[in-house]
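1. need a 3D model of the sequence below.
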Amino acid sequence: MTENDPVSAEPARDPGQGPGRDDDRVARFVEHFAAQLVGAGMPSMAARVFASILSSDSGSMTSAELSERLKVSPAGVSGAVKYLSQQHMVTRQREPGSRRERYVVHGWQWYEALTNREAVLKRWTEALREGVASLGADSAAGERLAETLMFFEFVDRELGDLMARWEVYRRSRPQP
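-> Predicted coordinates:
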């Protein structure tokens, strides 16, 4: 066990998050994972909020908790949560007896996000079909759109099959 080895280092206890949590190590993970999400096209604040909620033991946080943890304004959190909700990455839940909302990630958020993408792919293929018809399949632009259409039709078919295989795989594995 070495000081430079983050995996084997003995983490400090974080009483708010359960035994064995090291706040600094978790913060580094949140920023690193958020950077990966930003690199894939997610807005920066949404990526930080998502990574923070995902890394919380409860899988849920309030706006105030997110603001405090990320050292950002509630308005920044609000915009990020709106984006994440639209992408089916988080859900909102009211705290019983309170006006406060908790923002929640579930184990299936990736499934939901990809399922949402499937609907987008269907809309894109419809628009591309119209584009090919408008431009003419024999024109250079029409050929380019037809190739794009073919790609999205392929991805749409494969995504459906992939999601079905995921469900079989998930059910066959022991739950953590």
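2. from here on, just use CA atoms for contacts and neighbour counts.
-> Will do.
3. grab the nearest non-local neighbour of the residue positioned nearest the centre of the chain.
-> For the chain, the residue nearest the mean C-alpha position is residue 89 (4.8 Å; C-alpha atoms, centre = their mean). Nearest non-adjacent residue to residue 89, counting by C-alpha to C-alpha, 6 or more residues apart in numbering: residue 109, 5.1 Å away.
4. so the one you found is in contact with residue 91, correct?
-> No. Using C-alpha atoms under 8 Å, residue 109 is not in contact with residue 91; the gap is 9.2 Å.
5. what segments of this protein are strands?
-> Applying DSSP state E to the chain gives strands spanning 60-62, 91-94, 101-104.
6. quick check: which of the ones you listed is nearest to residue 117?
-> In terms of C-alpha to C-alpha, the element of these nearest to residue 117 is strand 91-94, at 17.0 Å.
7. flag every buried residue along that closest one.
-> 91, 92 (16 or more other C-alpha atoms under 10 Å).
8. contacting residues around that strand?
-> Strand 91-94 has contacts (C-alpha atoms under 8 Å, 6 or more residues apart in numbering) with 85, 100, 101, 102, 103, 104, 105.
9. make it 10 Å
-> 60-62, 81-82, 84-85, 100-106, 109 (C-alpha atoms under 10 Å, 6 or more residues apart in numbering).
10. would you do the same for the sequence below? I want to compare the two.
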Amino acid sequence: MPGGRLTHEDRRQIADGLAEGLTYTEISARLNRPLSTITREVARNGGPDGYQADQAHQATRERARRRQPAPAERDVKAVSDLEEQFAEIMISTGLSRMTARVLAGLYLTDSGSLTAADLARHLRVSPASISKAVGELEQQELIRRERDPRRRRDRYVIDADALFRGWMASARQNTLLADFARHGAETLGTTSPAGLRLQDIGDFFDHVGHAMLQAAEQWRRAYAARRTADRRSDACGDQ
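-> Here you go, the predicted model:
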């Protein structure tokens, strides 16, 4: 792709072009790449006489790794306080205390993935407490389960779509409530006080459910566009 990250095959074609005596302009035309990309690539990797595709590709990967900032030392007390605050917020949304603590622990772990034993050690609780909490989170689609073949045990994972799935599950629940309320209104009679009440409830949850679905889809499109832009930016940085 013009302007994107150079692949190993691109670098082999650059090396072949140099061996054939092609000019930088001819090589850039062959690869459909900007001339500046070719000249910079060759200059930083041995020049026209010393350029080798394998070494250039490896050197680029090493430079990318070196650009990654070293993780800063974290204040253990501050992280613990943050996790507690996160759990309290989740409790206020209706989660049980243990379920909220498990969710907070997963979110604030860099890997976003822990086993039941990891969670039990981290939270200093029994495995049975963890089992109940992860069951509730799975039911609400806030986490997903993966099998770790190396350790032969399940891992519980928070990924980029965790909140999206949880939100969509909530929207589906609202749709079910709307359908139930409308059915109840018909059973009781839409002209009766109780029937009118259920009709209003049905209309409310139907409206909220549709709004939630639209908001979730808008977020997903915006998130995908942002991730694509980030990948393109990273690719340009390697040229």
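11. thinking again about what came up before, distance to residue 128 of structure 1 added to the strands of structure 1, as JSON lines?
-> Formatted as JSON lines, the strands of structure 1 follow (distance: least, C-alpha to C-alpha, whole Å):
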{"stretch": "strand 60-62", "distance to residue 128 of structure 1": "39"}
{"stretch": "strand 91-94", "distance to residue 128 of structure 1": "32"}
{"stretch": "strand 101-104", "distance to residue 128 of structure 1": "36"}
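12. which one of these lies nearest to residue 138 of structure 1?
-> strand 91-94 (46.2 Å).
13. in structure 2, what range does the closest one match?
-> Counting by TM-score structural alignment, strand 91-94 of structure 1 falls onto residues 144-147 of structure 2.
14. mean deviation of the matching stretch from structure 1?
-> Mean deviation of stretch 144-147 of structure 2 relative to structure 1 after superposition (mean C-alpha distance after the TM-score superposition for structure 1): 1.3 Å.
15. chain center to that stretch: distance?
-> Using C-alpha atoms, centre = their mean, to the nearest Å, the distance from the centre of stretch 144-147 of structure 2 to the centre of the chain it belongs to is 15 Å.
16. output the residue interval of structure 2 matched by the longest helix along structure 1.
-> Assignment by DSSP state H gives helix 140-172 as the longest helix of structure 1. Using TM-score structural alignment, helix 140-172 of structure 1 lines up with residues 193-225 of structure 2.
17. kindly report the same for stretch 44-56 of structure 1.
-> So stretch 44-56 of structure 1 sits over residues 97-109 in structure 2, by TM-score structural alignment.
18. what comes up buried for that stretch?
-> In stretch 97-109 of structure 2, counting by 16+ other C-alpha under 10 Å, buried: 98, 99, 100, 101, 102, 103, 104, 105, 106, 107, 108.
19. now the helices: where do they sit in structure 2?
-> Using DSSP H, helices in structure 2 cover 8-19, 24-31, 35-43, 47-50, 53-67, 76-92, 97-107, 116-123, 127-139, 162-188, 193-237.
20. who are the contact partners of residue 70 of structure 1?
-> Contacts of residue 70 of structure 1 by C-alpha under 10 Å, 6+ apart are 27, 30, 31, 45, 48, 49, 52, 64, 77.
21. translate the last one into the numbering of structure 2.
-> Using TM-score structural alignment, the partner of residue 77 of structure 1 in structure 2 is residue 130.
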